[in-house]
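Asker: this one's sequence-less:
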């Protein structure tokens, strides 16, 4: 096996356990009611993917149950979990438009504390699932929530539906000269390049998904593949599984349906391009940034 950076040799955002999910409490209606009546309970209101921000705009503004009932009466309650002895809920209102000054995970996620990131990622993923699964896939009937918000049951045919997570691979491929393969999509700002990624096919291993996606997108054959780390990515329901791969070929043939361009970068290319602003590399809290920095050996100049 070719030597690659060790798994989690740099931090991967959103991958740290932030709270206890206490899944065994999700169906305990009496306990849930007691916690909602507790003034110390904290509630994340999420409407259309937006949540309230505390003054300064860098932290979540957690509400009490009473504040939540006043702001969004009748909102559905979902148990998120417990941290530092405090129970946290998610409130999902319908027919409520979030104010424009509320934050989103994409816009404010990198600024949030790790615990708040964990709660918001969980909440956004659940909200996305609930909004996209209103009807039974077997008979088309409207679904009823149960199981503390983690189960949707069809009252017509009895089928139960559970939250979905779609596995995707994201990879940094290097050649024998230790150059990194990065690509860009046509919709991205000028100069922006990132790692390649794609969804796992049915019946496919993660490693084979890496090889297939790189071949499809860039025409590069990949041999050795090594796991690096993973990251929940609720846009809308992915688990991004990061890998390093070693190229067996170096001639790039871009699939125009997937990428606008792809090229090999040396570390000097990345440094010079980042410092000049001609190259815009992954930023924020994407695992793509972690992959690039693990290969680069430190913080990469510039970001997106």
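Answerer: Structure received. All values derive from a computational prediction rather than experimental measurement.
Asker: Only C-alpha atoms from now on, for both contacts and neighbour counts.
Answerer: Fine.
Asker: Helices of this protein, start to end?
Answerer: Remark: helices assigned in the chain by DSSP state H are 29-37, 65-71, 105-108, 114-132, 206-218, 267-276, 287-296.
Asker: Identify the residues contacting the fifth one?
Answerer: When contacts are defined by Cα atoms under 8 Å, 6 or more residues apart in numbering, helix 206-218 is touched by residues 169-171, 196-201, 220-223, 225-226, 243, 245, 252-255, 258-259, 262.
Asker: what ranges do the strands span in this structure?
Answerer: 42-45, 50-51, 76-83, 86-92, 103-104, 144-146, 151-153, 160-161, 166-174, 180-184, 196-199, 222-233, 238-247, 261-265 (DSSP state E).
Asker: Now render those strands as a markdown table, adding distance to residue 6 and mean neighbour count.
Answerer: Putting the strands of the chain into a markdown table (distance: least, Cα to Cα, whole Å; neighbours: other Cα atoms under 10 Å) gives the following:
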| stretch | distance to residue 6 | mean neighbour count |
| --- | --- | --- |
| strand 42-45 | 36 | 25 |
| strand 50-51 | 36 | 22 |
| strand 76-83 | 30 | 20 |
| strand 86-92 | 35 | 23 |
| strand 103-104 | 32 | 20 |
| strand 144-146 | 41 | 16 |
| strand 151-153 | 37 | 20 |
| strand 160-161 | 37 | 16 |
| strand 166-174 | 13 | 23 |
| strand 180-184 | 16 | 22 |
| strand 196-199 | 19 | 20 |
| strand 222-233 | 7 | 21 |
| strand 238-247 | 10 | 24 |
| strand 261-265 | 21 | 18 |
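Asker: here comes the other one, which I'd like you to weigh against the first:
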């Protein structure tokens, strides 16, 4: 079987906006741009305001004060400066990022992922991991600085692999966590451990989750996953369907080898399942529901299914 690739980057990896890192080091420049800047407020549950067309609803920065609030994060410079800010509540039309991001442009989706990832890090990094001392935002929200020592803590991103396991022909292995409803299956994933390469992580995680020995781990692409602050690194790997499945770590409740035709049918139906959705009780319905379009898991499955053997 020949190699397959993404026909386009995963949804949250398509943005080309300018992060303008050099502006973060210039407090005067950030202050001077504030009067004409735009702010994306993010609620405590990660929801964000949207327009009638479901795009990002930016707000004039002046509505949040005469200068950037200490907790505001500088995101980018496009036609103007763009910022994000965590707020206690939101009025008007809002969206959940796991669902709403599919309606956003490439740059909007990337800006939302950036805002969520950095704000989620701030929420968990108010105190130094070295001595427990208080920290406060600096560099436009891209570091937290120790109040007493001045030492900087930088944003944390947790690397995780996510793998489409297949047989090199027409079968793909999809798993379901024990806490997920029946019928929803996805690719296998797990966090990278210290001292481990990405390829070693693929081999270890698949073995821990389903007991299979995979070969030829091959990198396909990546996507930020700001829930709370991960970077998903997509791989493919080969395994033998004749090898028995063993759920060694207890995380996977079930795994099934699906034929390409069944996966293509599921993709053609457009069915998606997301955490919290009710799953139909009708036993006559399809046995396969796929993860949402925002996820790199969906991109991996689509890339594999679209490849001709």
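Answerer: Sure thing, it's come through. None of these values were measured; they are calculated from a predicted model.
Asker: circling back: identify, out of the helices of the first structure, the most deeply packed stretch.
Answerer: helix 287-296 (a mean of 24; mean count of other Cα atoms under 10 Å).
Asker: Need the counterpart of residue 185 of the second structure in the first structure.
Answerer: Taking TM-score structural alignment, the alignment pairs residue 185 of the second structure with residue 193 from the first structure.
Asker: same thing with residue 174 of the second structure?
Answerer: Counting by TM-score structural alignment, the partner of residue 174 of the second structure is residue 182.
Asker: so that match makes contact with residue 194?
Answerer: Yes - using Cα atoms under 8 Å, residue 182 of the first structure is in contact with residue 194, at 5.2 Å.
Asker: Would you confirm that residue 145 of the second structure contacts residue 136?
Answerer: Yes - here residue 145 of the second structure reaches residue 136: they are 5.3 Å apart, a contact under Cα under 8 Å.
Asker: Report the contact partners of the match of residue 174 of the second structure.
Answerer: So residue 182 of the first structure contacts 172, 193-196, 262-265 (Cα under 8 Å, 6+ apart).
Asker: any idea how far it is from residue 288 of the first structure?
Answerer: Residue 182 of the first structure sits at a distance of 10 Å from residue 288 of the first structure (criterion: Cα to Cα, to the nearest Å).
Asker: Can you work out which residues contact both of those two?
Answerer: 194-195.
Asker: Quick one: map residue 198 of the second structure onto the first structure.
Answerer: So residue 198 of the second structure corresponds to residue 206, using TM-score structural alignment.
Asker: now swap in residue 14 of the second structure and tell me
Answerer: By TM-score structural alignment, residue 14 of the second structure lines up with residue 16.
Asker: where does its match sit relative to residue 91 of the first structure, distance-wise?
Answerer: 23 Å.
Asker: Residue 267 of the first structure too?
Answerer: For residue 267 of the first structure, the distance to residue 91 of the first structure - Cα to Cα - is 46 Å.
Asker: And for residue 274 of the first structure?
Answerer: Per Cα to Cα, residue 274 of the first structure is found 41 Å from residue 91 of the first structure.
Asker: Compute the number of surrounding residues for residue 24 of the first structure.
Answerer: When neighbours are counted by other Cα atoms under 10 Å, residue 24 of the first structure registers 9.
Asker: ok, and the closest non-adjacent residue to the residue nearest in space to the middle of the first structure?
Answerer: By Cα atoms, centre = their mean, the first structure has its centre lying nearest to residue 233, at 1.2 Å. Nearest non-adjacent residue to residue 233 of the first structure, counting by Cα to Cα, 6 or more residues apart in numbering: residue 239, 5.6 Å away.
Asker: how about the one you found, what's its match in the second structure?
Answerer: Match for residue 239 of the first structure (TM-score structural alignment): residue 231.
Asker: ditto for residue 133 of the first structure
Answerer: Residue 133 of the first structure maps onto residue 125 in the second structure, by TM-score structural alignment.
Asker: what's around that match, how many residues?
Answerer: Using other Cα under 10 Å, residue 125 of the second structure has 20 neighbouring residues.
Asker: Could you do residue 89 of the second structure as well?
Answerer: 12.
Asker: do the same with the one 4 residues further on
Answerer: Residue 93 of the second structure sits with 13 neighbouring residues when counted by other Cα under 10 Å.
Asker: picking up where we left off before, if I look at the closest residue to the match of residue 185 of the second structure other than its chain neighbours, how far off is residue 191 of the first structure?
Answerer: In space, and not counting its chain neighbours, residue 193 of the first structure is closest to residue 184: 4.8 Å by Cα to Cα, 6+ apart. In this view, residue 184 of the first structure and residue 191 of the first structure are 8 Å apart by Cα to Cα.
Asker: Repeat that for residue 117 of the first structure.
Answerer: Residue 117 of the first structure is 29 Å from residue 191 of the first structure, by Cα to Cα.
Asker: now swap in residue 171 of the first structure and tell me
Answerer: Residue 171 of the first structure is 20 Å from residue 191 of the first structure, by Cα to Cα.
Asker: now do residue 112 of the first structure
Answerer: Taken as Cα to Cα, the span from residue 112 of the first structure to residue 191 of the first structure is 27 Å.
Asker: And the two? Which one has more around it.
Answerer: Neighbours of residue 112 of the first structure and residue 191, each counted by other Cα under 10 Å, are more numerous for residue 112; the result is 17 against 14.
Asker: Alignment lookup: the more buried one to the second structure.
Answerer: Using TM-score structural alignment, residue 112 of the first structure pairs with residue 104 in the second structure.
Asker: Could you do residue 146 of the first structure as well?
Answerer: For residue 146 of the first structure, the residue aligned by TM-score structural alignment is residue 138.
Asker: who's in contact with the nearest residue to its match once chain neighbours are set aside?
Answerer: Spatially, and ignoring its direct neighbours in sequence, residue 138 of the second structure is nearest to residue 144 (5.7 Å; Cα to Cα, 6+ apart). If you count contacts by Cα under 8 Å, 6+ apart, residue 144 of the second structure has them with 122, 125-126, 135-138, 152-154.
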